[in-house]
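Student: 3D, please:
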Amino acid sequence: MFFDRKHWSDEALVRTYRALVLPRMIEEKMLILLRQGKISKWFSGIGQEAIAVGASLALEPDEWIMPLHRNLGVFTTREMPLSKLFHQWEGQPDGYSRGRERSFHFGSREHHICGMISHLGPQMAVADGTALAHRLQGAPKVSLAFCGDGGTSEGDFHEALNVAAVWDLPVIFIIENNGYGLSTPVREQYRCAQLADRAKGYGMEGVTIDGNNVLTVLDTIQGVREYCIREQKPYLVECMTFRMRGHEEASGTKYVPPELFAEWTSKDPVANYEQFLLSAGVLDASGVDRIRGEIKEYIERELAAAASGDDSLAPAAAELADVYAPAVAVEAVVPTTIVGAPVAAIPAGVSLTPDAAPAAAAPDRGVDSPPAEGRSKRFIDAISEGLRQSMEGHPNLVLMGQDIAEYGGAFKITEGFVQTFGRDRVRNTPLCESAILGAALGLSLEGFKSMVEMQFADFVSVGFNQIVNNLAKIHYRWGQPADVVVRLPTGGGVGAGPFHSQSTEAWFTHVPGLKVVYPSTPYDAKGLLIAAFNDPNPVLFFEHKALYRSVSGELPAEAYALEIGRARAVVTGSEISIITYGAGVHWALEYMQGRPDVSVDLLDLRTLLPLDVDAIRASVARTGKVLVLHEATLTGGVGAEVSAWIAEHCFDLLDAPVIRCASLDTPVPFRVELERQFLAKARLAEAVERLLAY
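Tutor: Predicted coordinates for the structure are as follows:
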């Protein structure tokens, strides 16, 4: 193996040696601890250290890196305290994720490292987001994301590279090609000669290098970094290497031909670089022994320090408290009025005993009603106005979505925005929902707020992983907020068929870490949208398409925020409660107009996660009979959760079983007559009469 020392001094070469040997010796110690049962799992990077170490040395300390399982050298080169890393690997509360994650599934803002999730590929789009933030800030920085050869088959790989190329983002994508995806050899993964050849198809440069030569990696990434900053373009680097152990220790290496081990043992990155330093006279044998002795002493000292750490179990309340990022004071360019006093929402999954349940008396919720000022606006106008005022109030807010710039979006909600706020902040996207959601998370890492508009709520399915596994879990995992709003035009009643009319909100109400908002009036739509942008957590904001231009209402001109997690008592009554949201509110009001003899207590949930259980209980107490109404299909819908909560906590208040009224358990049909039959509205009157007669 030839090492070209170029301009590097002896001191720099020795510093690189220390950085290279450290992760190797840590891993050798970790394998011992694994056999002793002190850690539960280990993904070994032995044989691949030169890539992580060389790439990390080539970057500035404040440039984001998105590593993978076998990139211990990233963490050590960024000088993360080893005792805290030991706590992390042992699942202790003093680790970076407080025992909530294992191995390298964590990050650290201090060290500009964003850890992976188990799904290979999503972290590449996060690098797009941090690179976009750098570009918007005018900062001469790059972001770097790692990917394995197996991960290049993921759709996230394509989407991330495509977005980086289209948006001219300074991202370095590194493929660690070690010949196997777990046990599947590369000949069964792709057909191109080299994975770097794919770069041309995305309109970017690419190169294949020896990933076991630390100086080659360091020199290449330094040059690529300069190129990415100068040209404001991405770059793909394929590093050829080999892992000398299994995908993880339990999987073994029986599937690897013995001759491959012999070949790659001769290419060991640590042994070859050490031999180079000896032959070049940079180090002698005593110098090597001294460095290795110092590293061994450091590892043992840090391991001993880790042994004295706190291993107590965090109480359940602390675990629940860390699911969401706490709200912080918002400094806005325009005044924002917070409407409604704080209400402590009960987190999903927490049971209240009857003694601890709130009193049944109905709270005064009239404060959430719009002031009458003769300014009537449509539902769609309210959303557009709330979005515009949020853009004015948050200069760090970036909007992303298909056709949202000059075209104004599929429903024209952002029409004129690009002329006001510019293309940097109002960004058309390729059809890459997963990558754009990942980029939104990356923007959060750099302190930006972002909105992703799904053209239709149905299309969120292709970005599902980023929402439920990256955005939702990141604060719980390592304290990083995901300051992202996802707008989702939803619902049926417009004859759009099974792929443009689905009610997908229940897909997400089961996911801790998300907030799910679903307004029914212009006043609520504007106030809750502004609140969503003020909130540092990921908020899914559902907007019913059929309400866009059919519903109007009083709308204050100034910016105001309604509290997320608080329901609205639309009408109070004594005979029957209808608990609903979205279009269901208007269906219920229409029914009530036809049956003024029935005293209906109508509760608009407005927020589906977290639920306002205080308001639900108060409504149940007022009537004793409850109908839960929603447009989504019956099985597994939000109504099931509401009904279960009432049955568990309000049984003593009920005079009849809780009844659900929902749409049929079929896909949404296209034909208008079939769709009418499908929708819950068709069965509302019958359901109410059945409950009244009980």
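Student: Could you use CA atoms for every contact and neighbour count after this?
Tutor: OK.
Student: Surely residue 174 is within a strand?
Tutor: Yes. Assessed by DSSP: H, G, I helix; E, B strand; the rest coil, residue 174 belongs to a strand.
Student: quick one: residue 232 from residue 159, how far?
Tutor: In this structure, residue 232 and residue 159 are 18 Å apart, going by CA to CA, to the nearest Å.
Student: Which SSE is immediately downstream of whichever strand or helix holds residue 621?
Tutor: Take DSSP states H and E as the rule and residue 621 turns out to sit in helix 613-623. Going down the chain from helix 613-623, the next helix or strand is strand 626-633, by DSSP H and E.
Student: dump the residue contacts of the residue nearest the centre of the chain.
Tutor: Closest residue to the average C-alpha location of the chain: residue 471 at 1.6 Å, with CA atoms, centre = their mean. If a contact means CA atoms under 8 Å, 6 or more residues apart in numbering, then residue 471 has 441, 482, 513, 514, 538 as its contacts.
Student: helices and strands around the helix holding residue 621, which ones?
Tutor: strand 576-580, strand 600-604, helix 638-649 (3 or more CA pairs under 8 Å, 6 or more residues apart in numbering; DSSP states H and E).
Student: Contacts for that helix next, please.
Tutor: Contacts of helix 613-623 with the rest of the structure, by CA under 8 Å, 6+ apart, involve 345-346, 358-363, 566-569, 572-577, 579, 601, 603, 626, 646, 650, 653-654.
Student: Same question for stretch 581-599.
Tutor: With CA under 8 Å, 6+ apart as the criterion, stretch 581-599 contacts 518-520, 543-544, 546-547, 573-576, 578, 600, 602-606, 629-631, 681, 684-685.
Student: how about a cut-off of 7 Å?
Tutor: With contact meaning CA atoms under 7 Å, 6 or more residues apart in numbering, stretch 581-599 is reached by 518-520, 544, 573-576, 604-606, 629-631, 681.
Student: now it: how far from the chain's centre is it?
Tutor: Chain-centre distance of stretch 581-599: 37 Å, with CA atoms, centre = their mean, to the nearest Å.
Student: this one next, for a side-by-side:
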Amino acid sequence: MGDPARRRPPRHLDPHHRRHRDGVRPRRRRPRLPGVFCVENNQTALSTPVAHQSAARVFADKAKGYGVPGITIDGTDPEQVAAAFAWAAERARAGRGPTLVELVTMRMCGHAHHDDMLYLGRDPQPSWSYPAPSEQGYADAAAYAFWAARDPIPGYARRLAAEGTIGEADLGVLQREAEAMVEAEARRVIEAPWPDGGLVGVGVLAGESPRRHVEVLEKRAAAGLAAALPPLDPGPPVDPRGRTFLNAVMLGVGDALRADPRVFVYGEDVGGRYGNAFLLLRPLLKEFGDRILNSPLAEGGVLGVCVGAALMGQRPIGEMQFNDFVATGFNQLVNNAAKIRYRWGASVPMVVRMPWGGLRHAGPYHSQNTEPWFYRTPGLKIVTPSTPHDARALMAAAVADPDPVLFYEHIALYRDPGVKQALEEAAPAPLPLGRAALRRAGSDLGIISYGAYVHVARRVAERLAADGIEAAVLDLRTLAPLDRAALLAVARHTGKVLVVHEDSRTGGIGESLAAVIQEEAFEYLDAPVRVIGGLDTPVPYSPPLEEAFLPSEAQVEAAARLLARY
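Tutor: This next block holds a predicted model:
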């Protein structure tokens, strides 16, 4: 994303607008997006007319702000519509970039069926013609009558008949065939049986079984929840000459680009000569520069492009420069990416890289923990690796996954020499999502964490061991799907559980994990489940305040010792 070669924009312009302009008017030699955007302007929102929403005379004028030509046409004239879209499509095919076509028409019914009474002032009966609104409705009666007279179906039929293109008898045949087709489809839908309630949840994720309510206090249900401890998996040892966490993520992205031509990277400042805000992608630019693409400064746009590309069979890796910025793209993730498979069965195989976390004195807009925002969103998977080895192997699994995956990378781990590991040059086997790692065995208590605080837990456990207290450490690695079996196995095996994360405790994932443990492993517990998290404040910028906000290693150790003595 750069300024146009010949004319720089005024510096006082909002960067959002400057970058959007650059995004649709790329640098010389860069191909332009071959797209046609259609705006159906039916002149009313639920009830608010366009004149009360925008000062623009027509919506096509808004396209000019993005360097895109826009035209406004009569949306009820089939020939105008055909000509406009033929022209716009030809522009796109010729490499001249996108076009916005605004079709002006009018909504002839309520916003939804329940709104017909309010819009029209009366409850309309099924009919092949438009009902006239009454004075009690909020529809503009004069405008409604004007547009009803322009109904393109009878209007175009009259035009074709007047031109001699089609005879009256043939029109009658076509109308009867169309009405019969509509009536048959309506009847099929009305008479179709409701789905079996036992199928609830099928289709949220690929290959998922039906979901059901489980009464955990029933003996049979409780017996079915029993599970053995996962095998010990300390991971490769720390190697001062090894790869950093940042390098491992880069290698994982490179592995994916190398293995599958459908993979591409899209985000702010990821391409060109920069390689992302942390320079993470810079080593890949020479080999994959044409597939590491800069986006406008618009997180919703980044995610929207990824959703669309995934639907078209690509494997996009989107990047949020910092995970905090995903707030402006929330709708694309929660209401589009997460729900598309459930709504119509399409696959959305995309990865969103999410640099996250505190411990760096970066303040409330570059340090948040956004993983709880999406933890309760069915249809999204959440990965939180804590080691270079896992970051690379989990990236392979995330890119191959048929569902959207949020890939959280703790920024404090990026260049931390204390977590370096030796990695093979060859791409590793994908590490299955939903499988936790038992980093340390122990029977006196279990410490459960994810991300950077896994290393806090491991250091605390080593100090406890020096005093004869053996603590198990479980690295969740994936929050969704959650390895409930490993979680409950650690609780049952140790009888005492300490959940640690840097996110604020209230409403955090730790409280959810504690609820699962106390409900499903209560009879095995010898102490209350303890949750340690950050304070309920925004992440402070001041170093002393951030240190007071975050749970300290000393605090985790003190809580673990108290729990062991309980």
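Student: Please state their TM-score.
Tutor: Once superposed, chain against chain, the TM-score is 0.86 (TM-score structural alignment, normalised by the length of the second structure); 517 aligned residues with a CA RMSD of 2.5 Å.
Student: hang on, the earlier thing: identify whichever of the helices and strands packed on helix 613-623 of the first structure lies nearest to residue 301 of the first structure.
Tutor: If you check each of these against residue 301 of the first structure by CA to CA, helix 638-649 wins as the nearest, at 51.2 Å.
Student: So which bit of the second structure is that closest one matched to?
Tutor: Against the second structure, the aligned range for helix 638-649 of the first structure is residues 509-520 (TM-score structural alignment).
Student: What lines up with residue 514 of the first structure in the second structure?
Tutor: Superposed on the second structure with TM-score structural alignment, residue 514 of the first structure falls opposite residue 380.
Student: Burial check on that match, number of neighbours?
Tutor: Each residue near residue 380 of the second structure was counted by other CA atoms under 10 Å, and the total is 21.
Student: Next, the contact list for it, please.
Tutor: So residue 380 of the second structure contacts 338, 404, 405 (CA under 7 Å, 6+ apart).
Student: Repeat the analysis, applying 10 Å as the threshold.
Tutor: 204-205, 333-334, 337-339, 374, 403-406, 480-481 (CA atoms under 10 Å, 6 or more residues apart in numbering).
Student: The residues you listed, buried ones only, as a PyMOL selection?
Tutor: Command for PyMOL, covering only those of the contacts of residue 380 of the second structure found buried under the criterion 16 or more other CA atoms under 10 Å:
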select buried, resi 204+205+333+334+337+338+339+374+403+404+405+406+480+481
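Student: once the two are aligned, what's the mean deviation for the match of helix 638-649 of the first structure against the first structure?
Tutor: Compared with the first structure after fitting, stretch 509-520 of the second structure has a mean deviation of 0.8 Å; criterion: mean CA distance after the TM-score superposition for the first structure.
Student: what comes up buried for that stretch?
Tutor: 509, 510, 511, 513, 514, 517, 518, 520.
Student: what's the closest non-adjacent residue to the fourth one?
Tutor: Put plainly, it is residue 513 of the second structure. Once flanking residues are discounted, residue 513 of the second structure sits nearest to residue 499: 7.8 Å by CA to CA, 6 or more residues apart in numbering.
Student: Just give me the match in the first structure for the one you found.
Tutor: Counting by TM-score structural alignment, residue 499 of the second structure lines up with residue 628 in the first structure.
Student: who's in contact with that match?
Tutor: Counting by CA under 10 Å, 6+ apart, residue 628 of the first structure touches 577-581, 584, 603, 638-640, 642-643, 658-662, 687.
Student: Break down the stretch 401-550 of the first structure into its strands, ranges please.
Tutor: Using DSSP state E, counting those that start in this stretch, the strands of the stretch 401-550 of the first structure run over residues 426-428, 449-453, 484-490, 515-517, 539-544.
Student: Distance to residue 590 of the first structure added to the ones you listed, as a markdown table?
Tutor: Putting these into a markdown table (distance: least, CA to CA, whole Å) gives the following:
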| stretch | distance to residue 590 of the first structure |
| --- | --- |
| strand 426-428 | 38 |
| strand 449-453 | 31 |
| strand 484-490 | 21 |
| strand 515-517 | 23 |
| strand 539-544 | 17 |
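Student: do you know which of these lies nearest residue 674 of the first structure?
Tutor: Closest among the strands of the stretch 401-550 of the first structure, using CA to CA: strand 484-490, at 18.4 Å.
Student: Provide the aligned range in the second structure for the closest one.
Tutor: Under TM-score structural alignment, strand 484-490 of the first structure corresponds to residues 350-356 of the second structure.
Student: now swap in stretch 534-547 of the first structure and tell me
Tutor: Stretch 534-547 of the first structure lines up with residues 400-413 of the second structure when matched by TM-score structural alignment.
Student: for the stretch 151-300 of the second structure, what spans make up the helices?
Tutor: Listed in chain order, the helices found in the stretch 151-300 of the second structure under DSSP state H, counting those that start in this stretch are 152-162, 168-191, 219-224, 245-259, 285-288, 299-311.
Student: and the second one, which residues are buried?
Tutor: With burial defined by 16+ other CA under 10 Å, the residues of helix 168-191 of the second structure counted as buried are residue 171.
Student: angle of that helix against helix 152-162?
Tutor: 160 degrees (axes from the mean of the first three to the mean of the last three CA atoms, to 10 degrees).
Student: Need the distance between the two termini of the match of stretch 534-547 of the first structure.
Tutor: Stretch 400-413 of the second structure has an end-to-end distance of 24 Å (CA to CA).
Student: likewise stretch 516-524 of the second structure?
Tutor: Length of stretch 516-524 of the second structure, first residue to last, CA to CA: 13 Å.
Student: Next: stretch 353-365 of the second structure.
Tutor: In stretch 353-365 of the second structure, first residue to last residue: 17 Å (CA to CA).
Student: repeat for stretch 177-194 of the first structure
Tutor: Chord length of stretch 177-194 of the first structure, first to last residue, is 9 Å (CA to CA).
Student: just how off-centre is that stretch within its chain?
Tutor: The gap between where stretch 177-194 of the first structure is centred and where its chain is centred comes out at 29 Å by CA atoms, centre = their mean.
Student: List the buried residues for it?
Tutor: If you call a residue buried by 16+ other CA under 10 Å, then stretch 177-194 of the first structure has these buried ones: 177, 178, 179, 180, 181, 185, 189.
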